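**Student:** below are the sequence and a predicted model; questions follow.
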Amino acid sequence: MKKLFFLAFFTFLLSFKEKNTPPTSSGTKEITLEKIWNGSFYPEGMTALNPMNGDFYSLLNYNEITKSTSVDKYSYETLEKVATIVDGQNLDSLHYFSSYSFNNNETKLILGTNFKKIYRHSFKGTYYCYDIASKKLTLIDKDIQQPSFSPDNKKIAYAKNNNLFVKNLETKKITQVTFDGKINAIINGTTDWVYEEEFSFVKAFEWSNNSNYIAFLRFNETDVPTFSMDIYGNQLYPSQQVFKYPKAGEKNSIVSLHLYNLTSNTTKKLAVDSYEYIPRIQWTNMPNTLSVTTLNRHQNDLKLYFVNATNGKAKVILNEKDKAYVNVQDNLTFLEDNSFIWTSEQDGFNHIYHYNADGKLINQVTKGSWEVTNYYGFNKALNTIYYQSTEGGSINRNVYRIKLDGTGKKTISRDYGTNTASFSKNMRYFINEFSDVKTPPIYALYKANGTRVKIIKDNAKLKQKVSTYKISQKEFSTIHINGNDLNMWMIKPINFDKNKKYPLLLYQYSGPGSQSVKNTWLNNDDYWYSMLAQKGYIVACVDGRGTGFKGRDFKKITQKELGKYEVEDQIEVAKQLGKRPYIDANNIGIWGWSFGGFMSTNCILKGNDVFSMAIAVAPVTSWRFYDSVYTERYMETPQENPSGYDDNSPINYAYKLKGDYLLIHGSGDDNVHVQNAMQMANALIRANKQFDFFIYPDRTHGIYEGKNTRLNLYTKITAFIEKHLGKNHKKTKE
């Protein structure tokens, strides 16, 4: 029955014929920006579960009465609390802590507090070690990063002041491993800005399984160009945030691999062949063998090395190449015989592979014209892999199990929409989060065979609450653009009349491998789109070429030409939709954030005969200004590909502006620097083009810090739309 349901649903998506009227809401209440941004429509979620040994998990809980936190133990089988492991109200010096982590045998905890942000994903804090049996709390150190237990539970390694340290929990002795750490020069054991942002990790050291070694990365960023930002705050004179930021084509940190021997208290450099990046290190199940992933600067030649910690010899085990780029993945799993599980899109779609310990392919575990989107783990007892994929259509996600040899595949989530699983440590249970466009998140406990045990939270109250508001249902369909069937959603007014004409607002992000059209529950922007729909607008979104989950070729067609095919698709989307009898072709706007702002800016310039209005929030306006790792992955360097950078930079087309344009940026954006907006503004000024420009002081890339920031932002954007894309604001194309 499930397969039949899937076929019917998938056929519906592909053969969708547009309806004259969308599904209507019975609600009468008006959506307001205040209600959206004060959390009125937030679904009830679940605190992230931390799997424990056996059939148990733990949660960090906060007591409103005592203003303290606790770590509590729960049973997967019953979902009931079975023990309190540590309670802050019983700790003299630590009533409140924000993080915790166990050692291997779950006899000790690292508790963290007083966090201070460094970049978007990194922070330092004060950390303690708590012994569960003795209930003794011991300070590890202050202002440290990434404390981590040794596998033998006797030591903790951590980073401080760009150096690496080890604390012996038995003797209390602290050993300093490195001594050359220096701000904006040398980093040991944690990553630099661009690795943190683009390779998605901060901790750059790993304990060996026998606790004899620590492998770590050293970043020499001395020659990396420095970027600085004024921080205004409330002070008399602005301060500056100064950090190393390698823009496209500029020098990166020199990254090297090192090994600290705890027995001899010595450190040596490990040599692997020529590389630009070391995005992953991980110990294998073979004693004293470290796996190391390297990439060349173009990121199209990935090597997986096995390095012998005893003699330092390195051997290439796996080498993947691609005409465009090779994705770095976090799914490397070593089995008992040191064979390993790996994910790759080498056959055109992202799939799971099994290699032996020498790097020879045993078998391709999953196959098909669909993508594995998440790898959850391997159950040794059942010889089974658990994963998430798009087998139910590219806008859906389901959870599956499959034998290591590729047989016995089974769907273990129930409904077609978006399913995400959180597995127990022993892979016997998982908590599934399901939602679709009509259903807010439902959390349910499952056995690993797919048997649903019980519903945990269903957000029924939110569903009932939302039903009392004027909510327009998303209509999913496909639209044929430039030879491709592209996924699309559209939101129309509840009182939609096919005989009337409506202004159209397009939203898109369009970045490589991204997805904006997906069958999942509403976010804050979706409520805003419904609000706009009730004001008389149609809102639509199309995932064009370059976006993800439709195969390698569809995603990587934009290589060396970011902004070319993506812009062509959005312009053609606007043209086609503008031909529909209910769309006012003279009133078509587009908006986007970050990559989407780059897109919306290009669209109103290169599509100035199609788009009458555009809004760009925190846009890249030249890829010459963005970081090396992300940009060169898709564009190579500006020195190698100058036309790819300049032919698609909106700065070079400012003279084409005809419509109304709003440019917004945060001055404290350390990711897409406000330099992008300033250069765009200067180009428009030189071209004598009028536009609207707004800077949010000290706000970062998300423009959310401070009271009412998002409310202020969306109020501004909404007012601009109503003024320049109003249903009574007629545009005349030049």
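**Tutor:** Structure's in. What do you need? Being a predicted model, the structure only gives us computed values, none of them experimental. Numbers count the residues shown, from 1 in each chain.
**Student:** only C-alpha atoms for contact and neighbour calcs from this point on.
**Tutor:** Noted.
**Student:** what kind of secondary structure is the residue located most distally from the centre of the chain in?
**Tutor:** Among the C-alpha atoms of the chain, the one most distant from their mean position (C-alpha atoms, centre = their mean) is that of residue 499, at 41.6 Å. Following DSSP: H, G, I helix; E, B strand; the rest coil, residue 499 is assigned to coil.
**Student:** that one against residue 581, yeah?
**Tutor:** Yes: contact criterion C-alpha atoms under 8 Å: residue 499 and residue 581 qualify, at 7.3 Å.
**Student:** so who does residue 693 touch?
**Tutor:** 662-664, 681 (C-alpha atoms under 8 Å, 6 or more residues apart in numbering).
**Student:** using TSV, lay out those together with neighbour count, secondary structure and distance to residue 507.
**Tutor:** Shown next, in TSV, are the contacts of residue 693 (neighbours: other C-alpha atoms under 10 Å; DSSP: H, G, I helix; E, B strand; the rest coil; distance: C-alpha to C-alpha, whole Å):
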residue	neighbour count	secondary structure	distance to residue 507
662	20	strand	15
663	21	strand	15
664	23	strand	16
681	20	helix	22
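**Student:** what's the closest of the residues you listed to residue 260?
**Tutor:** Of all the contacts of residue 693, residue 260 sits closest to residue 664, with 47.6 Å by C-alpha to C-alpha.
**Student:** alongside the first one, take a look at this:
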Amino acid sequence: DARNGEVNPIVNEESKTFIDYSGKFFSEYLDDTGEIIWMSERDGWNHLYLYDAKTGAAKNQITKGEWVVHNVDFVDRTNRQIWFQAGGIVPGQDPYFIQICRVNFDGSGLKVFSDSDGTHTVQFSPDRRFFIDTWSRVDLPPVNELRRSDDGKLVCKLEEADASELYATGWKPPEPFVAKGRDGVTDIYGVIWRPKNFDLDKKYPVIENIYAGPQDSFVPKTFAAHYTQQELSDDGFIVVQMDGMGTANRSKKFHDVCWKNLKDAGFPDRVLWIKAAAAKYPCMDLTRVGIYGTSAGGQDALRGILDYPNFYKVCVADSGCYDNRMDKIWWNEQWMGWPVDDSYVRSSCVVDVHKLQGKLFLMVGEMDQNVDPSSTMQVVNALIKADKDFDLLDMPGAGHGVARTPYGWRRLQEFFVQNLFVPDAGKLDSHNVLSARSGKFSIQP
């Protein structure tokens, strides 16, 4: 009330854990009709609701089901329709695949316009009568189709990428792989990269690329001719990546695992996933498993080798936020809550570095403006006090993500080659030769 400053909430959102205001927020005021379109996870899945802007009463739930709304593309006020992106709406598909949908304000007329088995992006014509649907998977090159907006009918296939020359080089796409998580019920989705010269009869060390930040999901879903993970795999490793519980774009229950529990990082799911992959593919040598990550992924990687020393033997942790009490407020408090309590201590890698058993390489940029470099130095200090051996690269003038620089990436590769191929990191095995050419490493028989 502008006259007296009194505030009356119109929409009240509550949660026993957290409200994902940074990643799952949508609000559109419809002034002509006195309504609000609102996004909420209140029923356990991320959906849209229609509110009366004057009374604050929910008129109806617009979208509903065991799937999630990712984004709203367009609100058609004239026809009272919403165009949006959804994940998990097509049964039997990867729930992270994006599909393009439309629904009426009252929840009726839900239509999926892009149900092909892949993840989709669209471009609408200026008058929105047509749209170009581009879709792909990690193992399927992009397909471009022209469709009508009124019914989604295919007008024509515009283009289908020809990757034959890429495949002729011996290139192979990563393989999607699904395994059950910690509850024995929930599917965990990930991908596997194999070396270009892969031999099914050989044993390969395994390296996990990890980023378990709760703000999103991170396993690639679109086709790409180049992955940095493939570069690492071509050094003679099998590289894996998966989205464990605690990350976004699934149910609220799936996401809530991270609440006051960032140390979890989905590891109970990740270890099971890797073991399931190795059960199917015995070429994966689980006596030699490494892990690496940057930023929150650096924190996750260090947490993995601290809490699962019998599984992860080698770790490269880059630019990590290792103690959530000193990192940026908005990100950490969203998942850990306020005030600061014992959950922050339990999730602190600094507190637990005395548990280190494997090989650790810390990287940090001197001028990191995302995560304070002091976060890494706290780990360094605690490691020294605990009398633990480790490697450290503090790159002068570098910002966030040292492993993404040519020098940092070469050093990361070298560290894994030396410590996963050679049992004694100080000596090269007589049957293997480490060669370096322009930052590329290979093991030669």
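**Tutor:** It's in. What you see is a predicted model; the values in this text were computed from it and never measured.
**Student:** returning to what we had before: can you add distance to residue 71 of the first structure and give the contacts of residue 693 of the first structure back as a markdown table?
**Tutor:** Shown next, in a markdown table, are those (distance: C-alpha to C-alpha, whole Å):
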| residue | distance to residue 71 of the first structure |
| --- | --- |
| 662 | 47 |
| 663 | 46 |
| 664 | 42 |
| 681 | 51 |
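**Student:** map residue 561 of the first structure across to the second structure for me.
**Tutor:** Using TM-score structural alignment, the equivalent of residue 561 of the first structure in the second structure is residue 261.
**Student:** would you confirm that that match contacts residue 336?
**Tutor:** Yes: between residue 261 of the second structure and residue 336 there is a contact under C-alpha under 8 Å: 7.0 Å.
**Student:** now list whatever residues contact both of the two.
**Tutor:** residue 343.
**Student:** who has more neighbours, those two?
**Tutor:** residue 336 (22 against 17; other C-alpha atoms under 10 Å).
**Student:** map the more buried one across to the first structure for me.
**Tutor:** Match for residue 336 of the second structure (TM-score structural alignment): residue 635.
**Student:** which residues touch its match?
**Tutor:** 559-562, 641, 644-645.
**Student:** just among those, which is most surrounded?
**Tutor:** residue 562 (26 neighbours).
**Student:** give the aligned range of the helix or strand harbouring residue 382 of the second structure in the first structure.
**Tutor:** Per DSSP states H and E, residue 382 of the second structure falls inside helix 374-385. Under TM-score structural alignment, helix 374-385 of the second structure corresponds to residues 675-686 of the first structure.
**Student:** quick one, helices of the second structure?
**Tutor:** With helices called from DSSP state H, the second structure shows them at 164-168, 228-233, 252-255, 267-280, 296-307, 329-336, 342-346, 349-352, 374-385, 406-416.
**Student:** ok, average deviation of the third one from the first structure?
**Tutor:** It stands for helix 252-255 of the second structure. Mean deviation of helix 252-255 of the second structure relative to the first structure after superposition (mean C-alpha distance after the TM-score superposition for the first structure): 0.5 Å.
**Student:** for that helix, buried residues please.
**Tutor:** 252, 254-255 (16 or more other C-alpha atoms under 10 Å).
**Student:** just give me the neighbour total for residue 416 of the first structure.
**Tutor:** Counted with other C-alpha under 10 Å, residue 416 of the first structure comes out at 22.
**Student:** counterpart of it over in the second structure?
**Tutor:** Checking TM-score structural alignment: residue 416 of the first structure goes with residue 117.
**Student:** where does stretch 146-164 of the first structure end up in the second structure?
**Tutor:** The aligned range for stretch 146-164 of the first structure is empty, by TM-score structural alignment.
**Student:** name the helices or strands packed onto the strand ranked longest in the first structure?
**Tutor:** When the first structure is scanned for its longest strand (criterion: DSSP state E), the result is strand 136-149. Secondary-structure packing of strand 136-149 of the first structure (3 or more C-alpha pairs under 8 Å, 6 or more residues apart in numbering; DSSP states H and E): strand 123-131, strand 155-160.
**Student:** and the angle from the shortest one to strand 123-131?
**Tutor:** Taking axes from the mean of the first three to the mean of the last three C-alpha atoms, to 10 degrees, one finds strand 155-160 of the first structure and strand 123-131 inclined to each other by 160 degrees.
**Student:** what angle separates the helix or strand just after strand 155-160 of the first structure from strand 136-149?
**Tutor:** Per DSSP H and E, the first helix or strand lying C-terminal to strand 155-160 of the first structure is strand 163-168. Orientation check (the same axes, to 10 degrees): strand 163-168 of the first structure against strand 136-149 gives 130 degrees.
**Student:** which elements pack onto strand 163-168 of the first structure?
**Tutor:** Going by 3+ C-alpha pairs under 8 Å, 6+ apart, strand 163-168 of the first structure lies up against strand 155-160, strand 174-176, strand 186-188.
**Student:** dump those strands to CSV, plus distance to residue 111 of the first structure and mean neighbour count.
**Tutor:** Formatted as CSV, these follow (distance: least, C-alpha to C-alpha, whole Å; neighbours: other C-alpha atoms under 10 Å):
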stretch, distance to residue 111 of the first structure, mean neighbour count
strand 155-160, 12, 23
strand 174-176, 18, 15
strand 186-188, 23, 26
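**Student:** same list, those, but as TSV with distance to residue 206 of the first structure please.
**Tutor:** Below are those laid out as TSV (distance: least, C-alpha to C-alpha, whole Å):
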stretch	distance to residue 206 of the first structure
strand 155-160	9
strand 174-176	16
strand 186-188	12
